[in-house]
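Participant: sequence first, then the predicted structure:
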Amino acid sequence: MSEMSEAAGTSGTAGADPIDPRLMPDVPGADASAEGLPPRSSLSLRQRVLVESSAIGDITLRTAVSTLLSTTVPPAVLASVVRHSGSERANLAFYADLAAEHDPAKSFPAPTEVPRISARQANPLAEYIARGMVDNIEFASSFRAINPTMRRRWSALTSNNIVRAQHWRHDDGPRPTLCVIHGFMGSSYLLNGVFFSLPWYYRSGYDVLLYTLPFHGRRAERHSPFSGFGYFAAGLNGFAESMAQAVHDFRSIINYLRHTGVDRIALTGISLGGYTSALVASVDDRLEAVIPNCPVVTLATMFDQWFPASKLVELGLWLSRINRQDLADGLAYHCPLNYAPLIAPERRMVITGLGDRMAPPEQAVKLWEHWDRCAMHWFPGSHVLHVSQLDYLRRMTRFLQQFMVD
């Protein structure tokens, strides 16, 4: 642990800061006050300009992603809705009933076995980025669909039911491990490693694990038009099962790490990965710390802002005869706000961008309030343009050091 303590202790040294991705301008953000995020009027002129200009990029990307979803998802979803409108509504009620019990153990049954891992050496570029040993690991998912009516469909999936992750590890390990969950469509190990400055954490002494969400990357089913398509291809009920599997498979990863001797595990994730990490923190108490980054929290309100996909959501609800309250009740099944967190308040932290228009900062504030107003750090950027990333990476480092380093 001495290597970790020494490296982490240098993170605030001027001119010698190893956390220096130099991806974005180093314009300081700050921790939230007791009242929450700052009003725009309290920001400096430069911060306000960065918030507003970065928001434009988010709106552009949001529209592009929404258009992609609108042109690829509806044929499969609408056909199912027209044929089985009654069962779609009944299935949503199944998840609503589970959500109403607020019981994470019942909603998300724990995997009962340590997975049998198959590992192979990653490509040379991954090892060059990490400057250490990197394995791509995989194992068969033990997930069984929560809703019995979805089990035949889920068991027929082939690529998705192989869990995948990339593991950066030290040869004298096991070490305290930082796990990272990517966002929707953003499953590239290489890009996530660079974006999150994971080589710094690795060289500071942590092992690092990048987890692939269901239906992403090599878990995407054949003929998927893009990574992550499967989350939406089976409608609201398929999304619920995707979230259940995301939690289940990550808990299998925890079983694997614990079995190999890892005694300290922290989790961070961005966007959909932030949503997943917040949900894991309400289901599993074996995390030392959790840091959702630009998290989605309430999908129902977020869908309304994603034009043109929002119009297709309205059409789907009308065809299924699902009203807004039914929708909110069903989506509560996988909403982190529906469950009490199992991680102590001082071990929770939320990061958000004031210019975020894909997962607006109001989403992060809802999680912050549900999490007893835990640590929250804001930056003057957006979902895609993480202005002041250097600032929040330093903040993350100090936060993690309290629980991961002796």
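Facilitator: It's in.

Participant: from here on, just use CA atoms for contacts and neighbour counts.
Facilitator: Noted.

Participant: the stretch 101-250 of the chain: strands as residue ranges?
Facilitator: According to DSSP state E, counting those that start in this stretch, the stretch 101-250 of the chain carries its strands in the segments 118-121, 133-140, 162-169, 177-181, 207-211.

Participant: output the contacting helices and strands for the fourth one.
Facilitator: Packed against strand 177-181 by the contact rule (3 or more C-alpha pairs under 8 Å, 6 or more residues apart in numbering; DSSP states H and E) you find strand 207-211, strand 265-270, helix 272-280.

Participant: which residues does that strand contact?
Facilitator: Here strand 177-181 makes contact (C-alpha atoms under 8 Å, 6 or more residues apart in numbering) with 206-213, 262, 264-270, 273-274, 276-277.

Participant: put this next to the first one:
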Amino acid sequence: MASPQTAAPQTAAPQTASPQSKSTGSSANPLATLVSPFARAGSYYARAWGAFLGGSGAGDLPVARPTLSLASHALRDELVLLGLLWRRPLSDPQAYDRINAEITEAVEFYRERGWLDDPEGFFTAPTAPEDVSIRSYTKGNRTHERLSFESGYAPHPDEPGAQRWLSYTGNHREYALILRHREPRPWLVCVHGTEMGRAGLDLTLFRAWHMHEDLGLNVALPVLPMHGPRGRGLPKGAVFPGEDVMDDVHGTAQAVWDVRRVLAWIRAEQPGARIGLNSISLGGYVASLLASLDDDLTCAILGVPPSNLVELLGRHSNLPRDDPRRRTVELARPIGAMISPLSLQPKVPPQGRFIYAGLADRIVHPRQQVLQLWNHWGRPDVGWYHGGHTGFFEARPVQRYVETALIKSGLVTAEQGKVDGTSAGR
């Protein structure tokens, strides 16, 4: 795989098209649904060759080198998308009457309070948690802690969808995995992606033990709403992110609230601690919001980050052009913008801003999602890797990029960053 580029990219990759298959729950041919990921990946590969041979492109995205590895990454992303659609099927059009009514009410609710024009006011700043429980676990010669406390999050009074959100009782308590040294150290808070929030998976994908043992960092891995242990007891179809726009709004607001409470706990435990964010996918979206609300972060590393959930989910709904459910996306656009980092100004210092993304990403489109955020953040250090959305965890260039970012930001010293390459997979 090609190494990420730390300088501003010069050329553009081929435009990737939205999936065209019909949504789950429609009368789509099951065989066509199964074949469609292969067709879309093949179409992407053909366009990649066309762009590569023609040297075409526009904007700031490097041209993707059309290798078989690139094609396999695109296919894997398409299969993941198909799996998510099967796991999270769209409701019938009639069910969208309630969703659309809530959206319409919410747009007016937010407009009256001025939050569509000034979104920072929507995100309430929490206090440090007081009812903190910490339990230690030892396996072999390694010990980690499990932090938990009452979230304390509640939607704004009379906010549409509030009572339904509060009925998801698994969200009422926040959890975080903690790896810390006996003496004060800088902290790296790792914000996970969709379908994560499980200890073993998060420790592996964030290479948390390597960050802790080899780079000398304290590491916190908070669990986002509706994920991991917070996903228990949910009614059928309740997911974050998902088709229910107001659940996505409350999920975003609570995710930001909960991680800010983890940050407040760290600062109470270790005043003056340097803190950085590392993030993946949905976590990159949450981290970009955090970095626009918290003015005392050393760095924020955004991995394959979406910049607008409503646009992202609309792109992957696979709805025919005449499907009435498309109206939901149109109605929700003001809300999607309100909870987007593109509507806030980053507060993390310019030298602490880092973004990495895959040139063949079929889930978070590099041009439609990542480049917008990169431009909004002042075109910071960016790493483009030769792979798809799900390929970051096995891409050595990504591993090197993250460690270099930690050193450049000052969270890790250059001496600590000089580790044997064999440790990269830990």
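Facilitator: On my side now, so go ahead. It should be emphasised that the depicted structure is a prediction, and the values quoted were computed from it without experimental measurement.

Participant: quick TM-score on the pair, please.
Facilitator: Between these two chains, after superposing, the TM-score reads 0.80 (TM-score structural alignment, normalised by the length of structure 1); 363 aligned residues with a C-alpha RMSD of 2.9 Å.

Participant: just to revisit the earlier point, including mean neighbour count and distance to residue 197 of structure 1, could the strands of the stretch 101-250 of structure 1 go into JSON lines?
Facilitator: Putting the strands of the stretch 101-250 of structure 1 into JSON lines (neighbours: other C-alpha atoms under 10 Å; distance: least, C-alpha to C-alpha, whole Å) gives the following:
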{"stretch": "strand 118-121", "mean neighbour count": "13", "distance to residue 197 of structure 1": "21"}
{"stretch": "strand 133-140", "mean neighbour count": "19", "distance to residue 197 of structure 1": "16"}
{"stretch": "strand 162-169", "mean neighbour count": "24", "distance to residue 197 of structure 1": "13"}
{"stretch": "strand 177-181", "mean neighbour count": "26", "distance to residue 197 of structure 1": "11"}
{"stretch": "strand 207-211", "mean neighbour count": "25", "distance to residue 197 of structure 1": "11"}
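
Participant: so which of those comes closest to residue 371 of structure 1?
Facilitator: In this view, the strands of the stretch 101-250 of structure 1 are compared for proximity to residue 371 of structure 1 by C-alpha to C-alpha, and strand 177-181 is the closest at 19.9 Å.

Participant: list the contacts of residue 354 of structure 2.
Facilitator: Counting by C-alpha under 8 Å, 6+ apart, residue 354 of structure 2 touches 299-302, 380-382, 405.

Participant: leaving out the residues flanking it, which one is nearest to it?
Facilitator: Nearest non-adjacent residue to residue 354 of structure 2, counting by C-alpha to C-alpha, 6 or more residues apart in numbering: residue 301, 4.7 Å away.

Participant: and that neighbour, what's its match in structure 1?
Facilitator: For residue 301 of structure 2, the aligned residue in structure 1 is residue 291 (criterion: TM-score structural alignment).

Participant: now do residue 313 of structure 2
Facilitator: Under the alignment defined by TM-score structural alignment, residue 313 of structure 2 corresponds to residue 303 in structure 1.

Participant: strands along the stretch 251-400 of structure 1, start to end?
Facilitator: Going by DSSP E, counting those that start in this stretch, the stretch 251-400 of structure 1 shows strands at 265-270, 289-293, 349-353, 375-379.

Participant: tell me, what residue is most central in structure 1?
Facilitator: Centroid-nearest residue in structure 1: residue 273, 0.8 Å away (criterion: C-alpha atoms, centre = their mean).
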